[in-house]
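1. What follows is a predicted structure for the sequence shown.
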Amino acid sequence: MNFWERVTGSDLTRQWKAFEARAAALPADYQQVWEQVKGHLFPFGDFSGRNLTPIADAALALLEEASADGQGVDEVFGDDVGGFCTALAGGQGARTYRDRWREQLNRNVARKLSRLGG
């Protein structure tokens, strides 16, 4: 990956298109779970989402292997896809982008208030 690809994000676009092509080859119930996985993982992404590509790749590989082995989706993910994704992204209590933005906003407000008060 060169600098230009990193700045424009074209490498990420290429990776996600490859993920979607792989997911399209899965059975319908696996594709539904893939959509849920993406929805549950995105809040754990950083600004660019680069930190999610290895996690999404691993989740998709798990779906592909389970499908090839003839396992049901429930056997692999259970009935809590969100909990599974939270565990993949860093465990219970993992910080989301909302948490990071909230902390940054609170720090900025506290700093401005301390300037006004002092």
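-> Yes, it's here.
2. CA only for contacts and neighbour counts going forward, please
-> Noted.
3. Okay, buried residues for stretch 30-39 please.
-> Neighbour-count burial for stretch 30-39, with 16 or more other CA atoms under 10 Å as criterion, is recorded at Y30, Q31, V33, W34, V37, K38.
4. from those residues, which ones fall inside helices?
-> Y30, Q31, V33, W34, V37, K38 (DSSP state H).
5. Same list (these) but as a markdown table, adding distance to L113.
-> Output for those, formatted as a markdown table (distance: CA to CA, whole Å):
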| residue | distance to L113 |
| --- | --- |
| Y30 | 51 |
| Q31 | 49 |
| V33 | 46 |
| W34 | 45 |
| V37 | 41 |
| K38 | 39 |
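6. One more to weigh against that first structure:
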Amino acid sequence: MNFLDKITGNDMKREMKEFEARAKVLPSEYQAAWKEITSNLWMYSDFTGRNLIPILDSALELLEVTSADGQSVEEVLGNDIKGFCAALVGDEGAKSYRDKWRNQLNKNIARKLGGDLK
């Protein structure tokens, strides 16, 4: 990956297009699950989203393997895809970017007001 691709995000665009091409060959219920997984995982991304690329790749590979085995989406992911995504990023209590920003804002306000927020 060259510097310009990293700055512009072209490397991520290419990888996401590859993911979408791989997802298009999946059965329709798996395609719907993939869309839901991608939409739920983005809230756990860092500023660039590069931390999610290996996670998205693993999730898509799981869908590919299980669809080839003939399993249903519910057997693989269960009924709670949001919980599945939280587990993928590391912890059931994983914080989203909103939680991180809210915590930082609360700390800044507390510091300005002279209090100490932990």
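-> Cool, the structure landed. None of these values were measured; they are calculated from a predicted model.
7. Send over the TM-score of the superposed chains.
-> TM-score for the superposed chains, counting by TM-score structural alignment, normalised by the length of structure 1: 0.91, backed by 114 aligned residues with a CA RMSD of 1.0 Å.
8. Show me which of the buried residues of stretch 30-39 of structure 1 is closest to R6 of structure 1.
-> K38 (21.5 Å; CA to CA).
9. so how far is M1 of structure 2 from the most centrally placed residue in structure 2?
-> By CA atoms, centre = their mean, structure 2 has its centre lying nearest to L41, at 2.3 Å. For L41 of structure 2, the distance to M1 of structure 2 equals 24 Å [CA to CA, to the nearest Å].
10. picking up where we left off before, residues touching the closest residue to the residue nearest to the centre of structure 2 other than its chain neighbours, list them.
-> Distances taken as CA to CA, 6 or more residues apart in numbering place C85 nearest to L41 of structure 2, at 5.9 Å, with adjacent residues excluded. Counting by CA atoms under 8 Å, 6 or more residues apart in numbering, C85 of structure 2 touches I37, N40, L41.
11. Next, format these as JSON lines and append distance to W101 of structure 2.
-> Putting the contacts of C85 of structure 2 into JSON lines (distance: CA to CA, whole Å) gives the following:
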{"residue": "I37", "distance to W101 of structure 2": "23"}
{"residue": "N40", "distance to W101 of structure 2": "18"}
{"residue": "L41", "distance to W101 of structure 2": "17"}
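12. Closest one of those residues to L63 of structure 2?
-> Distance ranking of the contacts of C85 of structure 2 against L63 of structure 2, using CA to CA, places I37 first at 10.6 Å.
13. from what I can see that closest one touches L77, true?
-> No: the pair I37 of structure 2 / L77 is not scored as a contact, 10.0 Å apart, by CA atoms under 8 Å.
14. where's the residue nearest to L41 of structure 2 relative to G9 of structure 2, distance?
-> 23 Å.
15. ok, now W101 of structure 2?
-> Distance from W101 of structure 2 to G9 of structure 2, by CA to CA: 23 Å.
16. Okay, strands next: where are they in structure 2?
-> Under the criterion DSSP state E, structure 2 carries no strands.
17. how distant is whichever helix in structure 1 runs longest from the center of its chain?
-> Longest helix in structure 1, counting residues (DSSP H): helix 97-117. Relative to its parent chain, helix 97-117 of structure 1 has a centroid offset of 26 Å by CA atoms, centre = their mean, to the nearest Å.
18. if we look at that helix, which residues are touching it?
-> With CA under 8 Å, 6+ apart, helix 97-117 of structure 1 has contacts from P43, F44, G45, D46, F47.
19. how many other residues sit next to the fourth one?
-> Residue neighbour count, defined by other CA atoms under 10 Å, stands at 13 for D46 of structure 1.
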